[in-house]
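In: Prediction below, plus the sequence it came from.
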Amino acid sequence: MSIEHDIQQKAFKSPYTKAVVNIMYTNNWLCSLQNDLLKRYDITLQQYNVLRILRGQYPNPITVCGIIERMLDKMSNASRLVDKLIIKNLVVRKECPSDRRQVDVIITQQGLDLLLELDNQQQQWEKALHKLTEEEALQLSFLLDKLRGSV
């Protein structure tokens, strides 16, 4: 179905306005699908993002500032997210040996195990995207990078 149908709007001011609305609407749709998956594991989309960042660094630690630089949602409070993940035994916080003002964060084995389980679930979740061919998915990514000025 078209964006016009989904939001019950007949026309847009311009193709650019339509593209912006479509991107925002699609983002919310994808986040909703992702949240439905993560809810079963009692983690949020932002916590999942932090865990994935930490797995990418593993076995090396990363500072909270390093996490913030890599986060998808720059408005999230990374320190608060880390605190919640500590309570769930998914990450640990350690004093940074090179700078006592900084705190290192590292994913625990329990966090790695959770991500492994989520990876398997993610394959099922991504089937919602298989309406696109791999070539179309790459083209979409290229166009989004171009829109942000990254290409």
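Out: Happy to help now that I have it.
In: can we go C-alpha only for contacts and neighbour counts from here?
Out: OK.
In: Can you name the next helix or strand after the helix or strand residue 79 falls within?
Out: In this structure, residue 79 is located in helix 78-87 according to DSSP states H and E. Where DSSP H and E defines the elements, the next helix or strand beyond helix 78-87 is strand 91-95.
In: ok, structure two:
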Amino acid sequence: MNIESILKISSDLSLSKKAVINVLFTYGLINKTLNDVLKPFDITIQQFNVLRILRGQHEKPISLETMQDLMINKMSNTTRLIDKLVKKNYVKKNINKTNRRKIDITITHEGLKLLDIIDAIIDITEKKIIGSLTDEETQELIRLLGKVRLIAN
């Protein structure tokens, strides 16, 4: 079904507008699907992203600024996001030893255990989301989105 029918748009849209609306609408659907899968674990897709970034640091602490740079969705409320994960005991914050104005962030054992459980569920969900595409179509989608990012960045 085309985007005009889905959103009940009666006017003619330019090709660029159709493309952007399609990307935004699809992003919303994917985001909702992933958040729905994570809901039973009481975390959001942004919190899951933070935990994956921290796991990738292999127990090496990172600063809030570095965390923001590595996140998929750049947002101003990263501090609040981290604080929620601290309350859930998935993340630790410590004052940096060389610069007391900075905070070091690390993942806890509980955070790693949660990721072990969630990873398989997210993998299955991502495969379902892309399931209607062939491997070649998936590669082409990745290539085309990469081209769009070059201009939008």
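Out: On my side now, so go ahead. Predicted, not measured: the structure shown is a model, and the values here were computed from it.
In: circling back to that earlier point, what span of structure 2 is the helix holding residue 79 of structure 1 aligned with?
Out: Using TM-score structural alignment, helix 78-87 of structure 1 lines up with residues 78-87 of structure 2.
In: Please apply the same query to stretch 42-53 of structure 1.
Out: Using TM-score structural alignment, the partner range for stretch 42-53 of structure 1 is residues 42-53.
In: sorry, back to before: what's the average per-residue distance for the match of helix 78-87 of structure 1 once overlaid on structure 1?
Out: Its aligned residues in structure 1 lie a mean 0.7 Å from stretch 78-87 of structure 2 after superposition (mean C-alpha distance after the TM-score superposition for structure 1).
In: mean shift between the strand or helix carrying residue 46 of structure 2 and structure 1?
Out: Using DSSP H and E, residue 46 of structure 2 sits within helix 45-56. Aligned to structure 1 and superposed, helix 45-56 of structure 2 gives a mean residue distance of 1.2 Å (mean C-alpha distance after the TM-score superposition for structure 1).
In: sorry, back to before: buried residues in the match of helix 78-87 of structure 1?
Out: 78, 82, 85-86 (16 or more other C-alpha atoms under 10 Å).
In: Distance to residue 62 of structure 2 added to those residues, as TSV?
Out: TSV is the format used below for those (distance: C-alpha to C-alpha, whole Å):
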residue	distance to residue 62 of structure 2
78	13
82	12
85	15
86	15
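In: And those residues, which is closest to residue 152 of structure 2?
Out: residue 78 (22.5 Å; C-alpha to C-alpha).
In: The closest one - nearest residue in space that isn't next to it in sequence?
Out: Distance criterion C-alpha to C-alpha, 6 or more residues apart in numbering; nearest residue to residue 78 of structure 2, sequence neighbours excluded, is residue 68 at 6.9 Å.
In: That neighbour and residue 130 of structure 2: what is the separation?
Out: Residue 68 of structure 2 sits at a distance of 27 Å from residue 130 of structure 2 (criterion: C-alpha to C-alpha, to the nearest Å).
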